[in-house]
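Undergrad: Sequence plus predicted model, see below.
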Amino acid sequence: MKKNIVILGTQWGDEGKGKIVDYLSRNSAYVVRYHGGHNAGHTLVANHKKIILHLIPSGVLHSNVIGIISNGVVISISDLVKEIQMLEKNNFFVNKRLFISNSASLILPFHIAIDIAREKKLGANAIGTTGRGIGPAYEDKIARRSIRVGDLKNEKTLSIKLEKIVDYYNDQLISIYKCKPFDYKIILKDLLNAKNIIDDMIQDTTMILNNAIKNKKIIIFEGAQGSLLDIDHGTYPYVTSSNSTIGGVITGTGVGPKNLDYILGVTKCYSTRVGNGPFLTELHNDIDAYLSDKGNEFGSTTGRKRRTGWLDGVALRHSVQLNSLSALCITKLDVLDNLEEINICVAYQNIKTLKIHTSVSFNELENMKPIYKKYPGWMKKTLGVRKIENLPSAAKNYIKSIEEIAGIPVDIISTGPDRNDTIIIKNLFL
């Protein structure tokens, strides 16, 4: 029996991981967010309610599940409190079911200000961040000057550390970016007020998780963003500031690799990307408009329109290799229902040398163009289909082609936004 399952994205995020985590976590004891911040939005539909989570693990919508925000996450306390209150308004209560690592670093107002100021100064060369302060917060973590969740427990120490770091950022905001400075006393007051709400949730989550493993509890690790946004292995510099590939689970939780039993890669059956950066299969035609509309391809965090394109098989194979994926989950199959023809990129061609590549370094993408294989559409409704045998034959052939390209099986197919619009080909817990 598989005890611990990792669910992560294989593309540039927005693959539909939240729904899959929500669906599978009914069988688990713990669900863990291990990296990223509130720049990632997971949209769920439960009991006909649309719930968008940014920090809290998707599995907490099940009353039997304990949510963990572990040390690899950077946390905006104010946004976390708002999220807890939003869940309570929708009758989802996390009291005594949500724990926050005392080692997680905080995102503070000056991180957000510096993030926005930098992007504005870069102009046309901007990375395309969400402006949520994620990058600057991770910078402070690596530079060993960040304020961590555990610091909230000691007001005197917190005040000293906060005044020092506010001075550090105020110097930059005033002299370089011509922005207004921050008063550390106001930030301190807000932090202490928020701390009163989450005080009992602050724990040593590494100890909690390793005790859970010892007691043979089922744990699901929930990835944010996608593998191609990984700070080390993604399309640098147009990436996020954390490790969204499998290594982030280990460093972001304190759980060792031998305790990870199954790794599921969530893959949208076409591609999308938010922000700037290379995107070889990007579309600029009627298909782009169709995918955006039918797939509701607008960021749940920013509201920005996502760039759309055909599925990139070369990039998918790269993600399979990086993450040692056990299998794939294909999402948004129903979005393709009305297309007469569907393409998958199966190779890249160098436009200068004309050489064909089935794998390539992301540093070489500038001179590449996609080579497509065409597949017939099924022109039938798959929305809400819950058994593989009920899919149109062309849809089943399309799924089989993805398996052949990726080199691993497809174990789950999502056919709609509701948690039950799901085809389980293989039981992950057996």
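TA: Noted; the coordinates are in hand. Numbering: from 1, shown residues only.

Undergrad: rest of the way, CA atoms for contacts and neighbours
TA: OK.

Undergrad: excluding its backbone neighbours, what's nearest residue 51?
TA: Spatial nearest neighbour of residue 51, excluding adjacent residues (C-alpha to C-alpha, 6 or more residues apart in numbering): residue 44 at 5.1 Å.

Undergrad: So that neighbour versus residue 22, what's the distance?
TA: Remark: distance between residue 44 and residue 22 (C-alpha to C-alpha, to the nearest Å) = 8 Å.

Undergrad: and if you look at residue 114?
TA: Counting by C-alpha to C-alpha, the separation of residue 114 from residue 22 is 34 Å.

Undergrad: adding another structure so you can compare the two:
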Amino acid sequence: GPGVFINPRKLVEEISELKRQGIDVSPANYGIDARAHVTLDYHVRDDAFSFEVQKGKAGHESTGNGVKQTARDKVMRVGIRFGEWLQADCMFEIMHEKGLVSLLSGSTGTGESAEQTIRTLVHSYDSEREILKPFVVQDHDIYAKHGKDGRLSEGAQGALLDLDVGQYPGTTSSNPLLVPGYPDQRVGVIKLYTSSVGIAERPFVARMHPSLESSLVEAWGERGVTTGRDRKLGWLDLVALRYTIQAARVTHLVGSCGDRLDTLFSKNEKIGVVVGYNVDDKLYDQWDVSFHNRFVLRKAKPVIEWFEPWQQFHKDGILTDESQRFVDFVQDRIGMEFHAIGVGPGDQDELVLREFRD
């Protein structure tokens, strides 16, 4: 859709890799909206510098992939959209007209005129244009044709990373909560604990003790997909979850990673659920308007309900007594039932608790 940022060089690599694995990627099953903004080399260069500067810090604000810089240009109305990028002359005119040559320092070498510097960058994408040109679409055309016949549309991940709804300024630069198509159901998928790879400006009230966290990162494979950095881990946060359900207009709830909590049995560690926040000796069990002040949640301390660990989350597809108590507690507190819970990485590793079409 138009909210996506496209890095042509990376996308071509990904498509080639999928095809190498025997996966069909063609205009019949994949499209790129003409209005999606393009991440260019100078966006990546600038973000990579920020990423390097942040190394070694407690948290980070960037993945080094140019997302923030692409979003900046989009909002400043000096960005280039995919439909424009596909036409080399159009891309050149935009960059020339908007005076974007100043952004190209170090991208294409030295000793060139401003005009030639732009042309060098523009034509460095010629091979990617040839590959990606057949994929251009308008997403509203797709949904007008297919969007009301039982299709599944997936948005991005991370409600609290949403630029408008999330924990600003510790958010991404786009809107993961935008759901494409004509949804009659909104399925929210949550882990039964919390994880986050970038918490530089995002308070992590539910974070577990660092010693336990560090012992679980490897066992649970909790590393950022983009950055490769260890994620920070915390307990399931019902204050944030209720807010997310309401803000995202979730109608159906799915849990995941129930099986991972089995690990805590062997460590003789109880399982926590954050049921409230203590801010300056005042207790909150709902997301308060004051939490949109970035300094308030930095002072919040978690109020935690503890559960005995279980040896198995389920047995033969049925929740064990201990995990059932955990699930019942969560459902009662948030006022919504799980329709399914994931219990492993496989396609069939799912406990379906109730039908989605109810």
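TA: Received it, and whenever you're ready, just let me know what you need. Here the structure is a predicted model, which is why all the values come from computation and not from measurement.

Undergrad: Tell me who's in contact with the residue nearest to residue 51 of structure 1.
TA: When the contact criterion is C-alpha atoms under 8 Å, 6 or more residues apart in numbering, the partners of residue 44 of structure 1 are 18, 19, 22, 50, 51, 52, 53, 58, 417, 418, 419.

Undergrad: Closest to residue 7 of structure 1 out of these?
TA: For the contacts of residue 44 of structure 1, the residue nearest residue 7 of structure 1 by C-alpha to C-alpha is residue 18; the value is 9.2 Å.

Undergrad: For the helix or strand that contains the closest one, grab the matching residue range in structure 2.
TA: Using DSSP states H and E, residue 18 of structure 1 sits within helix 17-24. Alignment of helix 17-24 of structure 1 against structure 2: no match, by TM-score structural alignment.

Undergrad: And that helix, how far out from the chain middle?
TA: Counting by C-alpha atoms, centre = their mean, to the nearest Å, helix 17-24 of structure 1 is centred 12 Å from the centre of its parent chain.

Undergrad: Also stretch 186-194 of structure 1?
TA: From the chain centre to the centre of stretch 186-194 of structure 1 is a distance of 28 Å (C-alpha atoms, centre = their mean).

Undergrad: now do stretch 200-213 of structure 1
TA: Taking C-alpha atoms, centre = their mean, the mean C-alpha location of stretch 200-213 of structure 1 is offset from the chain mean by 22 Å.

Undergrad: List the contacts of it.
TA: Contact with stretch 200-213 of structure 1 is made by 68-71, 96, 98-103, 149-150, 218-219, 253-255, 259, as judged by C-alpha under 8 Å, 6+ apart.

Undergrad: Which residue, other than its chain neighbours, is closest to residue 5 of structure 2?
TA: Sequence neighbours aside, residue 37 is the residue nearest to residue 5 of structure 2 in space, at 5.0 Å (criterion: C-alpha to C-alpha, 6+ apart).

Undergrad: Next one: the most centrally placed residue in structure 1 from residue 33 of structure 1, what distance?
TA: Structure 1 has residue 224 as the residue nearest its centroid, 1.8 Å off, counting by C-alpha atoms, centre = their mean. Per C-alpha to C-alpha, residue 224 of structure 1 is found 8 Å from residue 33 of structure 1.

Undergrad: same check, this time on residue 201 of structure 1
TA: Per C-alpha to C-alpha, residue 201 of structure 1 is found 15 Å from residue 33 of structure 1.

Undergrad: got it, and residue 23 of structure 1?
TA: Residue 23 of structure 1 is 16 Å from residue 33 of structure 1, where distance means C-alpha to C-alpha.
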